[in-house]
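S.K.: sequence first, then the predicted structure:
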Amino acid sequence: MAKTIHIALVGNPNSGKSSLFNVLTGLNQKVGNFPGVTVDKKVGICQLSETLSASIVDLPGTYSLYPRREDEWVAYRVLMRQDKDVEEPEMVVLIADASNLKRNLLFASQIIDLKIPVVVGLTMMDIARHKGIQIDVAELERELGVPVVPINPRKNKGILPLKKAIEQTALELYKAPVRDFINNEALAPAAIGSVKALFPELSDYKAVHYLINHESFSLNNQMQEKIESIEQDNNFNHTKTQAEEILQRYQRIGSILKQSVTEPSPLQKTLFTEKLDNIFLHRRWGYLILLAVLFLLFQSVFWLAEYPMTGIDWAFGEISGWLTSVMKPGWFTDLLINGIVAGLGGILIFIPQIMILFGLVTILEDTGYMARISFLTDKLMRKVGLNGKSVMPMISGFACAVPAIMSARNIENKKERLLTILVTPLMSCSARLPVYTILIGLVIPKKMFAGFLGLQGLVMMGLYLLGPIMSLLVSYVARLFINIKEKSFFILELPVYRAPRWKNVVVTMLSKARIFVFDAGKVIMVISLILWALSTYGPKERMSGVEARYEQQLKQHPEQEAELSRLKNTELLANSYAGILGRSIEPAIEPLGYDWKIGIALITSFAAREVFVGTMATLYSVEGGNDADESTLMEKMHAAVRPNGSKVYTVASGISLMIFYAFAMQCMSTLAIVKRETRSWKWPLIQLVYMTGLAYIISLIAYQLLK
């Protein structure tokens, strides 16, 4: 039976740690080429040999053992063995960026002095070589006193030697160095000795951390008081001790680098990354390039997805028509065609756009450009109470607000973090994409400007820009009401530019499509079936009255059978349970340009915004009966009219509806995650009220101006 050891995987942000975790564990975890992707603990199993396996916890990236951000505290507590939710690590695998070795060795030296067995994985060796940096790995290993293995997780190189080093360390062929990296005891001899008298198992360096951060450790009140007393008796100064320690570590690291690393002259020519940054981060051209990239992103969603979407829409129309011709009329046929097939069509039609959007976003992340967006926007963000790090959650919000809000843990400043959480749901997440695309296709003509600028793409880009613009305005106002005073600093490591990993792009596209079909799709299908039932059945007296009235009219005017059948289906739908619900809220939404069918979609969208399309598909299928089953959903919506004969979907009502979906808080999952992150129902309720109110007011203004 294989023995299992517990390993903590640690390293600086953007050092290749999450890539290695994927390779070792085989898990399809998302890897982004910018700092701060890993904001929580992730665990996987790695088979090291026939007799040894490892449970690996991937800890958030951190620069040192002095945590400032919430995600750094997660890593710190595990390494100090103060997190009861995680098995105590018996070993640490530390990932160090060979192209930034001085900074990475600071963290490595601190881990070594905790006296936990360590294996160092050297990544970015190719970038180091490109910079002209040569590393004597054997000499570095001797100086550190721990195994050092060059690896390249992106190309699956060095993984077997790394596993071998881990196995040998687990078998105690390698042991933690006896000597400290620096003389930790000399930092505060009396205080450290007193703490070690209370906890004999501690190393000198770990005793320093008990003195500095004991309030955050799981210690009983008696021990807390004793450590506090040791601090006071010895005049222990946290800041002075920390500064002295860091200074000594960098002095020792400098001497190690002289022995083991050869670096080129600083006058050497500028690297390719720096040359590109001169263009992409230019004070004027940088912003124009950013706008161009965003436009191409959203225009491509239409260019590339048009034909597969049209094909899927046509296929489901043909399937509905074929089923109508071969199956006998009845409730089951109606359920299959207008409930299941219509709902399924509402899911699958948007897979091409979702795959294309996420594929393009992954390319931006992998190439390193996403981090530049943070850098470019920091100045603007600060003016409204945020900082450049807020951009990462906000950009992630274009995919899904739930993980985006969780990634706001990266932001050290509490006020900026709270403001980021409050405005992130204003970003147009992927759930809004199906709503935008079907409405743009309905009401926005396919016009081209200058031969290449498509009006539909411009409208799509405008909708996506509405989120960031409104989030800045909301943050500017909200910062005046949130009374948290705390200084903040923006420090961001810009990764080097790299070619995208096409395998990662494809995996992400397939993963997002699968999530949409099986997660969002389940919700859409359930609501489609419930809607079919609510749309097909109603109060017996009402439904019977409609049937009887039209039967009588059909006897009197048999030549008008098709028209009478259409009118009967419309009136049956209006008198169904769904129709009654929609009619009850119609007075509130009529000023926005919506009819009662759209009202039903607004209600069902609180489960998931994508449900709008499934709701429309079900309602128009039920209303159309069997005569319109071969029509596509777009054709049914385009033909929809009000009782007075006017079109339901016009430019005015379409833009009003798109704006409503752009701003409204229609996601129960987001409200739940905000409650969890803020530990209060106050903030999600504030979000629900302000976003819904904002959506209603701006949609009302838009419709009244455009109608």
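M.R.: Here it is on my side, so go on.

S.K.: alpha carbons only for contacts and neighbour counts from here, please
M.R.: Noted.

S.K.: looking only at residue counts, what's the top helix in the protein?
M.R.: Identified as the longest helix of the chain according to DSSP state H is helix 285-326.

S.K.: what helices and strands are in contact with that one?
M.R.: helix 272-280, helix 342-348, helix 351-367, helix 369-383, helix 455-478 (3 or more CA pairs under 8 Å, 6 or more residues apart in numbering; DSSP states H and E).

S.K.: what residues sit buried inside the third one?
M.R.: It refers to helix 351-367. 351-367 (16 or more other CA atoms under 10 Å).

S.K.: again, but for the first one
M.R.: Along helix 272-280, these residues count as buried under the neighbour rule (16+ other CA under 10 Å): D277, F280.

S.K.: give me the contacts around it.
M.R.: Residues from elsewhere that reach helix 272-280 (CA atoms under 8 Å, 6 or more residues apart in numbering): W285, G286, I289, R372, V496, Y497.

S.K.: which among these end up buried?
M.R.: G286, R372, V496, Y497.

S.K.: ok, how many other residues are close to V39?
M.R.: Residues contacting V39 under the criterion other CA atoms under 10 Å number 22.

S.K.: can you classify it by secondary structure?
M.R.: coil (DSSP: H, G, I helix; E, B strand; the rest coil).

S.K.: got a list of what it touches?
M.R.: Per CA under 8 Å, 6+ apart, neighbours of V39: L59, P60, G61, D71, M406, S407, R409, N410.

S.K.: ok, and here's another one to check against it:
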Amino acid sequence: MKVALVGNPNSGKTSLFNQLTGLHQKVGNFPGVTVDKKTGKAKLPNGVTITVLDLPGTYSLYPNSLDENVVLDILLNPDNSDFPDIIVAVVDASNLKRSLLLFYQVKALGIPCLLVLNQLDEALDKGIVLDPQKLSEKLDVDVLEINAREGLGINNLKDILARPQVLKELEVEDLSPEYTKVAKEVGEFLNEPNQYRNLQIAAQGEKLSFLTTAEFVGIEKIKKELNFIPSKFQTWETMMRFGAISELQKEVQRTKNTEITTSWLDKILLHKVWGYVIFAFILGSVFQAVFVLANYPADLIDAGIAALTSTLREVLPAGKFADLLTDGLIAGIGGVVIFIPQIALLFGFITIMEETGYMARVIVLMDKLVRKFGMSGRSVVPLISSMACAVPAIMSARTIGNWKERIVTIMVTPLMSCQARLPIYTILIALVVPNELFLGFIGYQGLALMGLYFLGAISALLAGLVIKKFIKSDSKSMFFMELPAFRPPRWSEVAYTIYEKSKTFVLEAGKVILAISLVLWVLSSYGPGESFSGAEERIVQASPELQGAELEDAIAAEKLQNSYAGHFGKTIEPVIRPLGYDWKIGIALIASFAAREVFVGTMSTIYSIGSKTEEDGTIKARLKREKDPVTGEPVFGVATSFSLLVFYVFAMMCMSTIAVVYRETKGWKWPMIQLAYMSVLAYVAAFIVYQLLK
């Protein structure tokens, strides 16, 4: 048996899905968090296992975006493999009028359904009191009270789902005579008895994937003959249903004169000046915490990796296997795991903002701002989501119905700094920005990190301003959003999100880094002909005074320069030298195109192979020790480090981002334009920064 969860965004639908199935899915406070349909299994009291579908949130059966269209496409097609046997309509008890529009439409389709009232606590806070029994009588469906966040009422819901025979198929309502003939003729043409489904197919046939060309043409002919205007029908239906809902509210809902405690807070958080000031302050605090709180555990992990490497070198017999393990795998993976504390803290704070309801305020606050740059409030969701990863962020742009705004959003989203850039930012900032306080309590390193994130955000807005000039579209979009009530965060959800994000960061990045570390070690440990095999002899002859560790370092450095990786790095060095980068950094730049996290791991591997000095065990020590052989100056000085930081703010994230842009835009045009403009922007900006600071 298939059970579909249907409801408005922020109605608690996804929380109910988690309670029923035990699957943990992202629960946000903004429209479109569930872009694709989600499925899971739930076991009922009678032992039957059902399939639960979490359909995308929508306000009605008239979709304004790609994700909302999924709901329409499934519910209008009984032959769809995901067509439900039962619909559970999740209704926000604090906003009955808005929620019941979708319920009335679903009910009219004749699919067996039941209604669950969620967020009753918020309704009570607003002074709203409902009569579930009377609501059930008026709607002729089972009505249950639940609290999806706390898991209350879930067992009662399972009991009813275990008795599907009590859910009788609903009769279709009477239609206006004006549309009865259209519904009848479309029904005869499609052999479909449900009149409301016929009208929806007639009104929105171009959005339905299951109609054949012949069916679509036939329906269009009927519409033309009967002068059926879809927009007129939509207006009539919406007004008719809201009228019925208003009458229903008079009988089932009482409202007390209760002061809404969040109203004064919203006036501050959504203020045209103070709202932005508060948001900037919160972000600044987050970035300060990323450095201050994560510094100690990160240093401990780094020291632990160094100690492990040193121990293995002592225990294992010298040879290629020991070098592969210590200089390749451990050095590469170590370049990622030391950043787990920063990743955990960043996502912990973001989850708290989502859980409390503040992130929804940020989206509303930003709507007016981003519209000036070719986007809308719906664009804020992908932009903020890209702080985690650009790939799902770009996919979430499906919630944007306006084609122009969607393309602009997709094109600028990678400029927002993602979690993969965080390791690069933190390691380079730690090398050149002093760990000191400004005004006695503001860390310079935290300010630098916040500056990089703001640089990416400002660049995204400016890029949107330029890109929108080249995209022609006359359509206008509207953005509306019901602000959720403020609530304390569920610490279990915060902890789970931190765990999941940290695990994903390590596993996903780890797979790429493991492969690249192996390839890089091979390319760095072997080389062509005499230039590589004769490295040791050349060093001994050229510098007979060298002994012990100094001799080993010199030989290792000479071999690295003449390895396959060294030859490749030397080939591209003339192109990147104006940016302040040597051939070793060039190798890391190319490798990091697979995934940005790879940069630090690659540098760690290269410097492990190029140096055998035990005291340089930590990643920071290796990078800080590296000297330019020509000038004798540190490679990672102020000019080069800031040039790299700026380069990674603007450079295209990774191959996965290009792939998802190709998929979402259905062609190579936009991803190639995106790759070109971001690459040029990154190169020019890094060049300017280096030339100014050197």
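M.R.: Thanks, I have the structure now. What you are looking at is a predicted structure, and each value in this text was computed from that prediction instead of being measured.

S.K.: quick one: TM-score?
M.R.: Comparison of the two superposed chains (TM-score structural alignment, normalised by the length of structure 2) gives a TM-score of 0.97, and 692 aligned residues with a CA RMSD of 1.6 Å.

S.K.: wait, which of the helices and strands packed on helix 285-326 of structure 1 is closest to A662 of structure 1?
M.R.: helix 455-478 (7.0 Å; CA to CA).

S.K.: ignoring the adjacent residues along the chain, who's closest to M366 of structure 2?
M.R.: Once flanking residues are discounted, M366 of structure 2 sits nearest to G377: 6.4 Å by CA to CA, 6 or more residues apart in numbering.

S.K.: can you give me the neighbour number for the counterpart of that neighbour in structure 1?
M.R.: Using TM-score structural alignment, the equivalent of G377 of structure 2 in structure 1 is G388. The burial count assigned to G388 of structure 1 is 23, neighbours taken as other CA under 10 Å.

S.K.: can you check N191 of structure 2 too?
M.R.: Each residue near N191 of structure 2 was counted by other CA under 10 Å, and the total is 11.

S.K.: ditto for L316 of structure 2
M.R.: 13.

S.K.: how about it, what's its partner in structure 1?
M.R.: Using TM-score structural alignment, L316 of structure 2 pairs with M327 in structure 1.

S.K.: how much space is there between the nearest residue to that match once chain neighbours are set aside and A628 of structure 1?
M.R.: Distances taken as CA to CA, 6+ apart put T333 closest to M327 of structure 1, at 6.6 Å, once the chain neighbours are dropped. Counting by CA to CA, to the nearest Å, the separation of T333 of structure 1 from A628 of structure 1 is 14 Å.

S.K.: check the gap between the residue lying farthest from the centre of structure 1 and V31 of structure 1 for me.
M.R.: Computed with CA atoms, centre = their mean, the residue of structure 1 farthest from its C-alpha average is Q556, at 61.3 Å. For Q556 of structure 1, the distance to V31 of structure 1 (CA to CA) stands at 69 Å.

S.K.: need the counterpart of P89 of structure 1 in structure 2.
M.R.: Alignment note (TM-score structural alignment): P89 of structure 1 maps to P84 of structure 2.

S.K.: next one: its match from N77 of structure 2, what distance?
M.R.: Counting by CA to CA, the gap from P84 of structure 2 to N77 of structure 2 is 10 Å.

S.K.: with H271 of structure 2 instead?
M.R.: Separation of H271 of structure 2 from N77 of structure 2 (CA to CA): 45 Å.

S.K.: coming back round to it: buried ones in whatever helix or strand comes next after the longest helix of structure 1?
M.R.: For helix 285-326 of structure 1, the following helix or strand on the C-terminal side (DSSP states H and E) is helix 331-334. Neighbour counts over helix 331-334 of structure 1 (16+ other CA under 10 Å) mark T333, D334 as buried.
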